[in-house]
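Chemist: sequence first, predicted coordinates after that:
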Amino acid sequence: VALGNWESAYRKASSFVAGLTTDQKLALITGSSIDSTNGSFTALTFLDGDMGLQDYFYVSAFSLSSAIAMTWDRDAIYDQAKAVGSEFYNKGVQVVAGPTSQPLGRTPWGGRNVEGFGPDPYLNGLATGLTTKGYVDAGVIPGAKHFLLYEQETNRTGGGADSAPYSSNADDKTLHETYLWPFYDAVHNGLGAVMCAMTKVNGTLSCQNSDLLMKHLKTELGFPGLVWPDMNGQSSALESAVNGEDYGSSSIWSTSTMETLLSNGSLSEARLDDMAIRNMLGYYYVNLDNGLQPDHQDEDAYVDVRGNHSKLIRKNGAKSMVLLKNKNALPLKKPRVMSVFGAHAGPVIGGPNMAMNVQGSGPTYQGHLASGTGSGQASYPYLVAPYVSLTNKASEDGTMMRWILNDTYSSSSGSSLIMEGTDSTAVAASYTNYATNADACLVFLNALSGEGADRTELYNDDQDTMVNTVADNCNNTIVVINAVGPRLMDQWIEHDNVTAVLYGSLLGQESGNSITDVLYGAVNPSGRLTYTIAKNESDYNVKICYTAQCNFTEGVYLDYRYFDAYNVTPRYPFGHGLSYTTFSYADLTIEKPSNLSKYPTGEQTVGGHSDLWDNVASVSVEIANTGSLEGAEVPQLYLGFPSSAKQPVRQLRGFERVEIAAGDKSKVTFKLRRRDISYWDVAAQQWLVAAGNYKVYVGASSRDLKLNGTFTVQTSS
């Protein structure tokens, strides 16, 4: 493998390891600090996660990865990662357990989908790569997870009488085109560590799986760094070591265990050296040897690393919110009377860092949901709930605001409220009474899941009854949803009085401010869905697997690729999102590829064959802002492959978020790389460019396609 800009790190790591004794090498790969004649090394600290440091004081709680992906904004994704990385760096932590590419979101019931970037491999890969680069540029080692095909929580550590975790069984084409694809981006952008999943792939534990770790990750992708296991990810030190794991700190992978393997010849000195070098490569690659990183801090030490990150979190949170529906209800304009409903609008009764135990806590959260659980949970310095930000806005505007911060409130009695009107009228607190005569009714919903448990429903009867009750009595009912994944809404979406729906993922500490900024028009919404919202649960083709063998028989047909192939009509399609202004599309131009070789011919590099990353074609369009407000549009490029490739109807292969002033135009150009027009040839074990006609579609979502064209590719052997 041509190491490229890893070459210097490799020389340093090799030199350092060459000066170590066998005992010191063993200490290095088992997580101990060492002092040698060749220098000293303090053991690496590994910590979750992508939305900020867990369990620390004076740190920020960022948006989850699923939220930042909804911005469809490369700069926003990178900027958040660099900010997160800087907080790790300044707390003396070296390895971020992230980016979280997977769970990808094979099934919308997946409990940890909220931690990832969504089920489209192209979008997921781009976000995974940008996050990797952000961490590297902040001076910390990115540790991408979970490798590989880790797509649900059920039976992840075994089920019933079987103590073994489930096995994700996928064919070679599916593995490459869907699940391995994002890791190419991560490795290409400087990935220093990979966490292998606790589950099995094709019958073998991921952390003991030579095909995954040695063949695909370290050889095909040219990954130079270390592999470490997720909790319970290994059952044998020998099987892990000889098949690709490089670091561990459990009783299974201990100094004495590894010593025994060396002495009996099961583990070679050459493999030990390889593991030791890989443990040091990321450290040198991000220049942690320069001595500038602050010492590791105790969790409660008064070391404030937040800087001005609150502004970034608020901005990105607003940018990620998706306007699904709007019948001229938004933005709000100083409503005289505003009623707010739902537990999600207010803070939880104790918090904000109150333990969130998903198992047994139900499908909704009884407070404002802005963080994940388990590895997806951050440490809030504070949490701005919508109730707080809306109260501040009501105070500024002179709005009369009332609220019921509960999802099941139906009492006809309660504290009376004096309403504005000709006559003073005492109003009992109930959904019906508070909805009646309000200028705007805001109903807040959430959907909860996280590490340890999958979702049990994609809707909620209590919340949906609340929406309908309010809408029956308020002709301007605006629904705000923050959800861990697809949240169905067909119980009320066509109600005449549901005038707007604002939708997002979990936004971190500034969540209420971000939402209010969009509701009142301080920010023009530009978020886009990263998954399909169906009309019915039965419209999704992949459910939770309850057996030990989970067969990925759907292949590459996930989310919109399945909906398109089987003509299933979604409620809201992948890529959908509205604005407070309008846009038009025109002037599609295509610069087609010249003659290409069928297979890549570039040298094997860190990130695969070098020419996989070459730009080989481009597509341009002109976007005009035809409305009266400045706004951002996200034009999306989809490709249909030649029929011989047997690919999905359309696949995302480009997007740009472009801000345009009212009345102005902007030319948008999508660059197509060689890998973007390739598919996995199982027989040749290589990425193949199909010869023939490619269909080009450009539009505002996977279903709202404004322009189309074709280009022809000729290939040579």
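Modeler: Okay, I see it.

Chemist: rest of the way, CA atoms for contacts and neighbours
Modeler: Fine.

Chemist: neighbours of Leu707, how many?
Modeler: Applying other C-alpha atoms under 10 Å, we find 15 residues neighbouring Leu707.

Chemist: that one belongs to a helix, doesn't it?
Modeler: No. Per DSSP: H, G, I helix; E, B strand; the rest coil, Leu707 lies outside any helix segment and is strand.

Chemist: pasting the second one now:
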Amino acid sequence: MQWLAGALVLATSRLVLSQDGNTTAPFPNSTYSNATSSDPATAAFTGPAFSPPFYPSPWGSGAGDWASAYERARAFVAQLTLLEKVNVTTGVGWQSERCVGQTGAVPRLGFRSLCLQDSPLGLRNTDYNSAFPAGVNVAATWDRGLAYARGQAMGQEHRGKGVDVQLGPVAGPLGRAPTSGRNWEGFSPDPALTGVMMAQTIQGIQQAGVIACAKHFIVNEQEHFRQAGEAVGYGYNITDSLSSNVDDVTMHETYLWPFADAVRAGVGSIMCSYNQINNSYGCENSYTLNYLLKGELDFQGFVMSDWQAQHSGVGSALAGMDMSMPGDTLFNTAKSYWGANLTVAILNGTIPEWRLDDMAVRIIAAWYYVGRDQSQVPINFDSWTTDTFGNQHYYAEEGYTLINEHVDVRAEHSTLIRQIGSASTVLLKNNNSALPLTGRERFTAVFGNDAGGNQYGPNGCPDRGCDNGTLAMAWGSGTANFPYLVTPETAIQNQVLGNNGVFQSITDNFAGTQIQSLASQASVAIVFVNADSGEGFINVDGNEGDRNNLTFWQGGDVLIQNVSALCNNTIVVMHTVGPVLLSNYSENPNITAILWAGLPGEQSGNSIADILYGRVNPGAKLPFTLGASREDYGADLLYIPNNGTDAPQQSFTEGNFIDYRAFDKADVTPVYEFGFGLSYTTFSYSNLRVNRLNVSAYTPTTGVTSAAPVLGNSTVNDTAQYQLPSNFSAIPYYIYPYLNGTDDLAEAANASDYGLPGSSYIPAGSQDDSPQPRLAASGAPGGNPELYDVLYQVEATVTNTGPVAGDEVAQLYISLGGPYDPKVVLRGFQRLSIQPNSSTTFHVDITRRDVSNWDTSAQNWAVSSAPKTVYVGSSSRTLPLSTNLS
């Protein structure tokens, strides 16, 4: 029985603990406080980065609005056997069931295997589903309502297919560097904007009855070297994954910020990441999982591994991971760090049973929290084929049956998708009111590969792993199949022909002679260009997930130059995953308009036509900065290993200064700044008002937790009940919790690599089930509740001074005033719809967190004595209103 024989092979070689260092400091810069003696980000990296141990793993308490879910979950888990608990926490293996990840089931109690499915923009690997705009487009809307509506619609589609957990949304990568391959899956390099959109998306998904999964936790900021094996495939000889090295202040004030918002919003699950954090793998990093996430943020849901991100058995369990995905050590190996190994570790006392109970309770509590007991439907699709009939156990080629019922879950979501597509289109340039077009132009010409369709069809490249045709979605696991794709060429042609106009197009970027001929005839030329990126397991044109540069793809820059040289009314539309270099075009008089349309999904063409022809007045704002050079962004990726064959080291020496904060610090003028966006009308700002509220002083959380709940007791000496039943027909490659022989436990107990109770191999405190001190910054999901006390209410008047109705995104920034603080940080925004010659009120509440800094010595938030200034305006660099905060 090869599948079982292999199940325990890794037990003695990799059932290890996390690589946490033995330092007592919380992060590398723990020796400094927020004093003015040195820049924290510079001071942090004077030696090798370490991640300190923190044990035991905090047990869920049912804090916040989780109490009812926890009561029900504990009652459920108390009924489970050891094998059933292990089954709930361990995936059954890659391609062993129909979803991209599935846990074991508890048939005795009618608890079905949990189905986990990509992606953060819709259902991956299915049919009759919608293809939603990417997260970066949602951020560009700056619209809370649209973020929630998109989350709810995606949740409804996942629910309709039988999915229990949607693997999204994304706050990691946040967007430290503009070329990072998966930035588009998330929202924005600004933590406050990302945090709001994360929270709204999560609430939408979970309102639909599906568990959301916030990912990838944490500082997962590039594709290069995220997995050693993947990098070896690209020719880089490394033995361990990249380490993202970050100081304590930066961790809290930038990268942890949106995850705090996610936890406060009630997210049911969080995915730990591939990379190392300060030289400890993300899925066995006891500091980030136990201290930051479960301790400080009081996260009540469960932590799952990214697929193949688990590197140890005991180590990951004690460090706070709760679910192993997809269950096998590497795809289709039939070996697992958990499964039978987890059963052994409980029986020999290496892992205390209360830790396994907590894993199971957290999973079941999330299931109850979102109402899965009321909304669950049978799984009716298969991730590995769209054939109607096939093998339920795809890799094992067993269980031939009906596997795809082709359930149409799209409802009327195309209307929302079209709305988000237009609401996220940023108008960057509009000389002499070149836009909107009337539809009665004498000769409309469209240029660019990005205007047309993929010659292989919209889903012709697996996981969108090519750059053929218009770019409506980038590549990787964060994708969904298109039910159709409306191209810009089709939508604009329909518009022009509806007005009996002349329309011609060329979608070959390299058809030089034909392009010149057509451009010289056109009264308006619309040029479509793109820049793509994606996940690291796919290489497109030499881009290993991450982009190699910030230029347009497929010769797009030459195309723009050729067309604009011959047509003095050239409009450029960009479908890009993020920043590109535009300085050659922003001042070109023949380029009358520039628009960023991002990754708008299935309604791409209709969305851009709505903007071009004035059916929708653009109101979007840039969720990132467009600079004149790559160097202007400060932070960059690591493309070549820098540590021999050991883990590449990427130190975040820029600290909090990424994107617009870096431009402000260096006093570099961007081409178009963060938060910038034009409209077909104009707006003015006036009458800034600040009301200070009478709020009590901040109180650090004190006291201790309850003891770890005792929900079950397994008999260590009776191994017979844990053996594979004699009448059980095992599926090849499937991960089971059963032992494979009567002497397994004895062998394990004599194996020093397992570590027996009391052994120095077990981290100090990791088995302690007694009440634990509560962290000062903790107290409720999202952190100390008093961080969210409203200290100030800010209002301003925004007036539409133009001729047509339009949307304006009013933005509030704060200067925290310290010598190492960014010049300004975004702290509030509101998208306002205003009629011509009318005014409305912009309102933002400023919380204690908004004006606080992280104090490394106190391990808590604190409001410094530095003067604070509030600014209100239309972008990060257009802030006409300001006042001091008392």
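Modeler: Structure's in. What do you need? This structure is a prediction, so every number in the text was calculated from the model and none was measured.

Chemist: what TM-score do we get after superposing?
Modeler: The TM-score (TM-score structural alignment, normalised by the length of the first structure) is 0.94; 686 aligned residues with a C-alpha RMSD of 1.5 Å.

Chemist: could you measure from Met354 of the first structure over to Asp55 of the first structure?
Modeler: Relative to Asp55 of the first structure, Met354 of the first structure is positioned 12 Å away (C-alpha to C-alpha, to the nearest Å).

Chemist: these two - which one has more neighbours?
Modeler: More crowded of Met354 of the first structure and Asp55, by other C-alpha under 10 Å: Asp55, with 15 against 11.

Chemist: identify the residues contacting the more buried one.
Modeler: Neighbouring residues of Asp55 of the first structure by C-alpha atoms under 8 Å, 6 or more residues apart in numbering: Glu299, Ala378, Ser379.

Chemist: so what corresponds to it in the second structure?
Modeler: When the second structure is aligned by TM-score structural alignment, Asp55 of the first structure is paired with Asn125.

Chemist: can you report how many residues lie near the equivalent of Pro165 of the first structure over in the second structure?
Modeler: Under the alignment (TM-score structural alignment), Pro165 of the first structure maps onto Ser241 of the second structure. Neighbours of Ser241 of the second structure under the rule other C-alpha under 10 Å: 25.

Chemist: my guess is Ser241 of the second structure contacts Gln276, does it?
Modeler: Yes. The pair Ser241 of the second structure / Gln276 is scored as a contact, 6.5 Å apart, by C-alpha atoms under 8 Å.

Chemist: show me the helices in the stretch 301-450 of the first structure, by range?
Modeler: Taking DSSP state H, counting those that start in this stretch to define them, one finds helices in the stretch 301-450 of the first structure at 309-320, 386-397, 431-435.

Chemist: and those as JSON lines, adding distance to Ser618 of the first structure and mean neighbour count?
Modeler: Converted to JSON lines, those look like this (distance: least, C-alpha to C-alpha, whole Å; neighbours: other C-alpha atoms under 10 Å):
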{"stretch": "helix 309-320", "distance to Ser618 of the first structure": "27", "mean neighbour count": "23"}
{"stretch": "helix 386-397", "distance to Ser618 of the first structure": "43", "mean neighbour count": "17"}
{"stretch": "helix 431-435", "distance to Ser618 of the first structure": "52", "mean neighbour count": "24"}
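
Chemist: so which of those gets nearest Ser643 of the first structure?
Modeler: Ser643 of the first structure lies closest, by C-alpha to C-alpha, to one member of those: helix 309-320, at 35.6 Å.

Chemist: what residues in the second structure pair up with that closest one?
Modeler: Going by TM-score structural alignment, helix 309-320 of the first structure sits over residues 413-424 in the second structure.

Chemist: and if you look at stretch 624-641 of the first structure?
Modeler: Under TM-score structural alignment, stretch 624-641 of the first structure corresponds to residues 799-816 of the second structure.

Chemist: again with stretch 196-214 of the first structure
Modeler: With TM-score structural alignment applied, stretch 196-214 of the first structure matches the range 272-290 in the second structure.

Chemist: distance check, the nearest residue to Tyr788 of the second structure once chain neighbours are set aside against Asn694 of the second structure.
Modeler: Once flanking residues are discounted, Tyr788 of the second structure sits nearest to Thr847: 5.2 Å by C-alpha to C-alpha, 6 or more residues apart in numbering. Applying C-alpha to C-alpha, the value for Thr847 of the second structure to Asn694 of the second structure is 12 Å.

Chemist: which one's more surrounded, those two?
Modeler: Thr847 (17 against 9).

Chemist: aligned counterpart of that one in the first structure, please.
Modeler: Using TM-score structural alignment as the criterion, the counterpart of Thr847 of the second structure in the first structure is Arg673.

Chemist: surely that match is in contact with Leu612?
Modeler: Yes. Using C-alpha under 8 Å, Arg673 of the first structure is in contact with Leu612, at 6.8 Å.

Chemist: confirm that Val572 of the second structure sits in a strand.
Modeler: Yes. Assessed by three-state DSSP, Val572 of the second structure belongs to a strand.

Chemist: can you verify my assumption that it contacts Phe528?
Modeler: Yes. With contacts counted by C-alpha under 8 Å, Val572 of the second structure reaches Phe528, the gap being 6.1 Å.

Chemist: and the two? Which one has more around it.
Modeler: Each of Val572 of the second structure and Phe528 has its neighbours counted (other C-alpha under 10 Å); Phe528 has more, 27 against 21.

Chemist: contacts only, for the aligned residue in the first structure for the more buried one.
Modeler: Counting by TM-score structural alignment, Phe528 of the second structure corresponds to Phe444 in the first structure. With contact taken as C-alpha under 8 Å, 6+ apart, Phe444 of the first structure is in contact with Val340, Phe341, Gly342, Ala343, His344, Ala345, Val479, Val480, Ile481.

Chemist: and the residues you listed as TSV, adding distance to Val498 of the first structure?
Modeler: Putting the contacts of Phe444 of the first structure into TSV (distance: C-alpha to C-alpha, whole Å) gives the following:
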residue	distance to Val498 of the first structure
Val340	14
Phe341	14
Gly342	15
Ala343	19
His344	18
Ala345	18
Val479	7
Val480	11
Ile481	13
